[in-house]
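# Prediction below, plus the sequence it came from.
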Amino acid sequence: MRTIHQGHLPVRTIVLIGMVLLITTRAYAQNANARLTLTLRNATLKEFTKMIENSTGYSFIYSEEISIKHKINLKVKEKPLHEILDLVFKNEAVSYQFSGRYILLQKKKKIKSVSRKFTISGYVTDGTSSETLIGTNIFESHQNQGTTTNPYGFYSITLPEGETSLRFSYLGYATETRQFTLSKDTLMDIRMQGNTQLQEVVVVSDRAEAGAMATQMGSIEIPMTQIKSTPSILGEADVMKAIQLMPGVQAGVDGSAGLYIRGGSPDQNLILLDGVPVYNVDHMFGFFSVFTPEAVKKVTLFKSSFPARFGGRLSSVIDVRTNDGDMQKFHGTFSIGLLTSKFNLEGPIVKGKTSFNISARRSYLDLLAKPFMPDDEKYSYYFYDVNAKINHKFSDRSRLFLSIYNGKDHFSTKFDVNTDYEDGTKMNWGNTIASARWNYIFNNRLFSNTTVSFNNYQLGIHSYTTSQFGGTTGKEVNRYSADYRSGIQDWSYKIDFEFNPSPIHRIKFGTKYMYHIFRPEVMTSKISDQANEQDGQEKTYHSINNNHLYAHEISAYAEDNFRINTRFRLNMGVHLSLFHVQDKSYFSFQPRISARYQLVKDIALKASYTQMSQYVHLLSSMPISMPTDLWVPVTKKIKPMQSHQFSLGEYYTGIKGWEFSVEGYYKDMRNVLEYKDGVSFFGTSAGWENKVEMGKGRSMGIELMAQKTIGKTTGWLSYTLSKSDRKFAKGGINNGERFPYKYDRRHNINLTVNHRFNDRIDIGASWVFYTGGTSTIPEEKTAVIRPNDGINNGSGGGWVIPYEPSFTNTSPTIGETNYVEHRNNFRLPASHRLNIGINFNKKTRHGIRTWNISLYNVYNAMNPAWIYRGHNKEGHGVIKKYTLLPIIPSFTYTYKF
């Protein structure tokens, strides 16, 4: 054999040879991910290798002793080469390995009868930014075992020693393969690179922790690409508006961000920001949410089959995870729209060790409207959000995350009727959330996350009146002011563990403690008089001064997601909780179970049962979210709400790039609250326990969904058939008869389509249709005759007779009142709406410039926000509707650098 030494060749030749080898290696590495369509029947190993060589350009190398026991029967369509090799050699004593332009075939090492097992673990991150990837799929082909990364990007899989082939896949990224001999516990961090073959398509969802492949049902991962491309009011991409397009989810008032999920009310949704509950998720009186899309990494919705780690609400869990920050380089976005401006900036503080991510948003209606307002009337409204996060990596086993969110709404009015009179109101409300999270890997099988958090929601209203007038002794000044405050504050500590003893078991357990401080209401008023420019007297009154309510909440959970066999998987768990308030304790045992059965290759069946408990209530009387809505806890009189939900589902994935599903559910609810007949909550919680009744509720429905997940055109079509009602004790609400829930809507259709024409133009559209909810409308006027003192009619309430205008106000006293036969007696008309948005993208020297033009309610459908009884021109009583949002155009400019 002749050896060529470096000195015998020119340096230029050596460089050229190296470049050719590098280009060839990269080219064949890309061919390994190329998709092939093959059909083979009773083929030999030689025939199979020949066909692969002709199709890919690879060459097989193997000795004469390499053989297969079974003839090859294969029919695949557009599968990667490594997956085809996995299928062919799955049940054979042959292993393969890529080496440049060659594929080496070798005999598999014999597995010992009693083999040792070792654990492979680590983090999966973006190869460019080092951002952790949630829900990455990890699959080992020899053992046919797999797992996924958790919400912090960590994975762990235990396998027998010997030849190991791990494949890491995440939509939008090139598949990473690691082949080696497993002989000890191994820490392996994976950095995944963006797949250039997928740059021209829009990826809708990776479906790793939710969807058809997950054991849970009723869980949906909503990708940020979909949220950002969904047209919305004034071009504001919104997390809650995107969730409203999912099956089983309804909006409240047209255009609002409220969520009514499977027959539940808005306070029955547990909304988490990096694991911390958010009580007020609305801006602009409910029409926008507090989540800035640029700060969000992933959103997961659970409608049923709730994992045991979640508790405290009946209807849904919305888990929002924010970006950790790029550890390698600085980049960001800046956006200007009709309503808001916002920016996002992220980058390394210490490269490879510490990163930051900060997002901020502010509306400027107050600034735009100010020049056009008259001098004697001033209105002002704006809101802002700030998200900030620091991510520090101590080591491969230890990471720290510090997060803070602050968001506020400000509304004010001021009237100067003349120089002698002035009054005004200032209203502020919002959240402050701070948390510290520490991830620690005890060993390759045990992962922990410890969180300490603070959450504060508060509302403050200040109103004042100043009047001046001349008196007998000179000018006098009277001042009146009132302050109204309410809120809720939480301190919490929790620790979560994830234990992976084997690939077929994924165990999670943990505990949590929360200290609640409820501040229902405090109202203080002051009156002062001043005469002849001398100090006068000031008096202070406390018209409402509810005591603070202190509550302790302790919970613990355990769940196991395990595989019984290749077809059958189970997730079983239990959530335990204890709530202590007013010297009374409530304990709840909440079992959870969900099952998935693979009927055939592309069809899966699922079933689940979930029990949930809720210890807080939201008092509200308005059809839209108002800052005066109050959170109150259970008390000695008011018991916790409970729900039992049963679900069944079928899923089909046989068409590439498509997912089809049908889910049915029945939910039974206990101790739900409704206001008694004739009373409601108007900005005061005083005596609220006497204004409400506890009763039963039920909800049932069928949800169908067809979704296209990959390609230039993506989107989904969903249809929901549902029913929801309430029932209270006889003598209480509606005389004990069952009545429809306020947002009982029988039919709901959502169509969402996104199409990418090329790198420069893409379009998004959504069309919704839903039948009307219900409302309580007086059917006729009646006259109430109340006897004078000393006259006893035996009922203490008088008689009700049909109202006639001829009655006069004589003894006994006669007064008008509304007559309503039953609760929610009127059904609103159906609503429908089309939204369209177009993005024009242009690459510049330093980034990407995007113009978005959107139309909300394209054909100006006059949908009812609410209805009321009024009069027509002839004076006859009619029912009228109020439309809140007509057609609204918008444009937004975004620069990504």
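Noted; the coordinates are in hand.
# use CA for all of it now, contacts and neighbours both
OK.
# for the stretch 1-150 of the chain, what spans make up the strands?
Secondary structure of the stretch 1-150 of the chain (DSSP state E, counting those that start in this stretch): strands located at 35-43, 59-61, 72-80, 94-99, 102-107, 117-126, 137-140, 145-148.
# And the fourth one, how far out from the chain middle?
Using C-alpha atoms, centre = their mean, to the nearest Å, we find the averaged C-alpha position of strand 94-99 to lie 43 Å away from the chain's own average C-alpha position.
# swap in the last one?
Going by C-alpha atoms, centre = their mean, the spacing between the C-alpha centre of strand 145-148 and its chain's C-alpha centre is 25 Å.
# now do the second one
Taking the mean of its C-alpha atoms, strand 59-61 sits 50 Å from the chain's own mean (C-alpha atoms, centre = their mean).
# The longest one too?
Shown here is strand 117-126, whose average C-alpha point lies 28 Å from the average C-alpha point of the whole chain (C-alpha atoms, centre = their mean).
# which residues make contact with that strand from outside it?
Strand 117-126 is contacted from outside by 131-133, 136, 149, 153-161, 182-193, 396, 444-445, using C-alpha atoms under 8 Å, 6 or more residues apart in numbering.
# Return the subset of those residues lying in strands.
Of the contacts of strand 117-126, the ones assigned to strands by DSSP state E are 154-160, 182, 186-187, 190-192.
# Can you say which of these are buried?
154-160, 182, 187, 190-192 (16 or more other C-alpha atoms under 10 Å).
# Which two of those residues have the greatest separation?
Pairwise distances across these peak at 25.4 Å for Pro160 and Met192 (criterion: C-alpha to C-alpha).
# Report the angle between the helix or strand hosting Asp496 and strand 154-160.
If you go by DSSP states H and E, Asp496 is part of strand 474-502. With axes from the mean of the first three to the mean of the last three C-alpha atoms, to 10 degrees defining the directions, strand 474-502 sits at 10 degrees from strand 154-160.
# Against which helices or strands is strand 474-502 packed?
strand 154-160, strand 446-471, strand 505-531, strand 630-633 (3 or more C-alpha pairs under 8 Å, 6 or more residues apart in numbering; DSSP states H and E).
# dropping in the other structure now:
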Amino acid sequence: SDKTEWNLGDLLKDIQNQTDITISYSSSQLDLSQKIVLPLSHMTLFKCFEVLESSANLKVIVQNNKILIAKNYISGSVTHQKGSFSGFVRDAVTGEKLIGANILVLPDFRVGVTDPNGYFFLEYPLEHETYTLTISYVGYKHLVLKFSGTSRFQSDFFLEPGASFNPVIIYDTNKTDSYGFKNPESSQKPAKIQFIPGSFGGIDIFRELASLPGVLKTTDLQSGVSIRGFGNAYTNYMIDGIHLYEPNHSFGLFSVFNHQAVKHVALYKQDIPFEYSGRLSGVVNHELKNGNIFQWQGNIGLNAAAMDLTLQGPIIAGKTSVMLSGRKSLLDAWLPAFVAKLSDYKTSSLDFWDMHIKITHQINPRHRFEILSLQYNDQVSFSYSTVDRTFKNQVRWGSNLGGIRWIGVFGNKLSISSQFAWSNFNNFKNSKSIIFLTDQDTVYSNILGQSAIKDLIWHNQSKYYFNNDWQLKAGIKASTNRMRPSLFKKINFDIEDLEPFLESGKDSVFYAVGMYADLTYSLNHILTFGAGLQLKNLFSGVMPLQMFLNPVLRLDYRPLPEHQIHLSIQKLHQAHHLLLQNSYGLSSDFWLPVTTVLPAEQMWQLALEYHCQIGQNIDYQLSSFFRKAYNMAAFINPGDQYDPVLDRGLILPVFTDSGEWEEKVVAHEAFSYGLEQELSLKWEQFSLITAYSFGKTVYQEKVSDQVYTYPGDFDVPHALNVYLKYLPRDGYCYFVSWQYHSGRPVSLPLDGYLNQDGQWILDFAQKNAWRIAAYQSLDAGFSAFTATDDWVMEYAIGLTNIFNNDNPIGAKMYLEDGSFSVRQINGFPILPYIRFNFFIR
């Protein structure tokens, strides 16, 4: 063009049109209408940039085919001044903001990390003429920029994805990055999902989590995961910070979180951020993808268990995006016949579906608005028959949750987020039985159970960066919670009278208001101190006000850049009791609120860990912990554990308005301790990850002034995971995965009989005096993907449980010819799998 007078926005567009260079800048920082006068109509690119720096007071950084342009706030000498970098780190393809990206400024060795909004702020002394900024994130190519001293530089930074196929990032928040910056909100040592095959070859996030030290699925059918010896009830499962009560599909075979819709998963075993508090043992927070703001993309996945479809793209290009992801079970087509061959159970229905939706609107580069929703539904029907009895069971459960969230950044030091959310869980069970006592007498039984939970939550949080050393996070959270625990039961009625008599539990409503603050100080990145305090109030119409103070203290010491020692102590509380912690994957029963009889569960945790990284190929971590918990709820009668399916409904108490259940529940104490270690090795195309955990969990229960001590429900002394991966070339992967852990304890009856009403009368041994057999599984497989500019195709084949080991999922009581026996129920034999994904980009 022969023009010499431009406005800044048009000039930058013209440069991009005439070259293959990508220019990145923040439109909120630059005045795109600013007039620019070029001395000549035809100039070289670098001469043009010199004019921008001199006349428009801009800072231009050139790296390969990328250019960053930002406002230059000062000029002249830089001695004895401070500079700063701030901005958002994004995916260059989709525009997604990257959480937990590592920031490094050399030669001063200043380090930082992006927060849950993808934002970072980093100061450094202006003592050198040139600096190097490095931004890195697992699964992405590093961004390295060289620049001269400048006071403040603010921009959006775009990272290009690597060759990995549609990666999901899992954060083990115990770990730190090689630079040693420990942040209470996100891990500095994320890892790509390893695609360990789940049930029938599907990718399941919980199976991935169970490969980390201190995290277990004690059977193939366990609900959720157990963390450091505490079960499903004590783990906070969240999606974008919203709590989900039941995280499982189909007997625990799959989680409700479709990995195609999830951007990253954060696991907290200690130092749990106050905004995620509410459970004692840990947090698993899933962050959904925001959707591609530049172009439409699609993904189709298929395996023996389910098929899924994911679409994401712009509603308004560059401003508003949507992500839709749905999944539908295929198990009904073939699994009932498969189960009938392996066991005495007849499965007539095993169906589920789920839908994830997220809409993101960029108000401007510093403010965004999000709407999200998760809905799912499960239905399981099965039956069982013996000579003297027949059972028919139907279980339905589902959840719908959603939220509206606003996130904003003010200046370059303050970020604020505000969220309104809801979470609803519904659970229905129908168990029918026919028991033939004699040739003349027949007992018909119908047990209906129904429970529901409804939450409303408002949460506001602010984070302020005083400087590179001091950070403050504070927030307020308010919620209402409505619970309906109930068991409906009628026995010994005539065959014509099959309409059940319903006896409903009473709704329990309580309110919670909490405030928290957390302050972090770093001394030259050698010592980092953190301290926080949460104040929470619980109240309802039938319970006096209860107040909780939950402190946390953290200390990080880094004697050398590759070595770190971390010490923390934290107090947590939980205002929900789950009386049935299913180890067999059915939906959770009997969530109960805090009452005067059952006070809030509380726990102290002390944790010490050491982490070192030797070069880029060796990573080692050793962790130890001690936990002491109070007021943990359980039935006095342990009968719900001896038979995972058929008989448990016959021995549960009836929940009524009279509060009868409170007489059958006891609050006990517990403590756990353990060691965890993880070693990662890389050598050329090979990588090896080993994780070993030793742990002990002990319950102490007081009944009638008598104290009983017994192993916890999820006490697993030893667990070992080994994962070996070989990448012969880009797009191809061979792997072998071996998992072993000790069997968990169970409570079993010594004897039992049917009374005249057809009820089992059981004589139990001491609680958890038995252990089921150890679990071990060897899996192996191969995956590959091919890619063009428009699409990626991935496929995988392999075998699970190659040993064909009889891995137990529980124990069952049998009464044959007048004799009583208990037998182990085994899981799946050796199974082949195949998985297919097609991604359009």
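Received the coordinates, thanks. Predicted, not measured: the structure shown is a model, and the values here were computed from it.
# what's the offset of stretch 455-465 of structure 1 from the middle of its chain?
On C-alpha atoms, centre = their mean, the centre of stretch 455-465 of structure 1 falls 28 Å from the chain's centre.
# actually stretch 869-889 of structure 1, not the one I wrote
In terms of C-alpha atoms, centre = their mean, the centre of stretch 869-889 of structure 1 is found 35 Å from the chain centre.
# And the residue nearest the centre of structure 1?
With distances taken as C-alpha atoms, centre = their mean, Ile318 lies nearest the centre of structure 1, 3.7 Å away.
# how close does Glu53 of structure 1 sit to Glu650 of structure 1?
Here the criterion is C-alpha to C-alpha, to the nearest Å. By it, Glu53 of structure 1 lies 41 Å from Glu650 of structure 1.
# ugh, typo on my part, it should be Thr119 of structure 1
With C-alpha to C-alpha as the criterion, Thr119 of structure 1 and Glu650 of structure 1 are 34 Å apart.
# For burial, what's the neighbour tally of Asn550 of structure 2?
Per other C-alpha atoms under 10 Å, the neighbour tally for Asn550 of structure 2 reads 19.
# sec struct for the residue mapped onto it from structure 1, please.
Correspondence of Asn550 of structure 2 to structure 1, assessed by TM-score structural alignment: Gln590. Assigned with DSSP: H, G, I helix; E, B strand; the rest coil, Gln590 of structure 1 falls in the strand class.
# Could I get the contacting residues of Gln590 of structure 1?
By C-alpha under 8 Å, 6+ apart, Gln590 of structure 1 lies in contact with 574-576, 610-613.
# nearest to Asp560 of structure 1, of the helices and strands packed on strand 474-502 of structure 1?
Per C-alpha to C-alpha, nearest to Asp560 of structure 1 of those: strand 505-531, 4.3 Å.
# Pull out the buried residues from the closest one.
Those would be 505-525, 527-528, 530-531, for strand 505-531 of structure 1 by 16+ other C-alpha under 10 Å.
# next one: stretch 218-234 of structure 1
Buried-residue list, stretch 218-234 of structure 1, by 16+ other C-alpha under 10 Å: 218-224, 226-234.
# could I get the ones in strands among the contacts of strand 117-126 of structure 1 as a markdown table with distance to Phe499 of structure 1?
As requested, those are arranged in a markdown table below (distance: C-alpha to C-alpha, whole Å):
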| residue | distance to Phe499 of structure 1 |
| --- | --- |
| Phe154 | 12 |
| Tyr155 | 10 |
| Ser156 | 9 |
| Ile157 | 10 |
| Thr158 | 11 |
| Leu159 | 15 |
| Pro160 | 18 |
| Leu182 | 20 |
| Thr186 | 16 |
| Leu187 | 16 |
| Ile190 | 20 |
| Arg191 | 23 |
| Met192 | 25 |
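# Arg744 of structure 2 corresponds to which position in structure 1?
In structure 1, Arg744 of structure 2 lands on Gly773 (TM-score structural alignment).
# Quick one: residues contacting that match.
742-745, 827-828.
# With neighbour count added, can I get those residues in TSV?
As requested, the contacts of Gly773 of structure 1 are arranged in TSV below (neighbours: other C-alpha atoms under 10 Å):
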residue	neighbour count
Lys742	23
Tyr743	26
Asp744	24
Arg745	23
Arg827	19
Leu828	18
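# where exactly do the helices run in the stretch 201-350 of structure 1?
224-229, 239-243 (DSSP state H, counting those that start in this stretch).
# any chance of these in JSON lines, with distance to Lys389 of structure 1 too?
Shown next, in JSON lines, are the helices of the stretch 201-350 of structure 1 (distance: least, C-alpha to C-alpha, whole Å):
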{"stretch": "helix 224-229", "distance to Lys389 of structure 1": "19"}
{"stretch": "helix 239-243", "distance to Lys389 of structure 1": "19"}
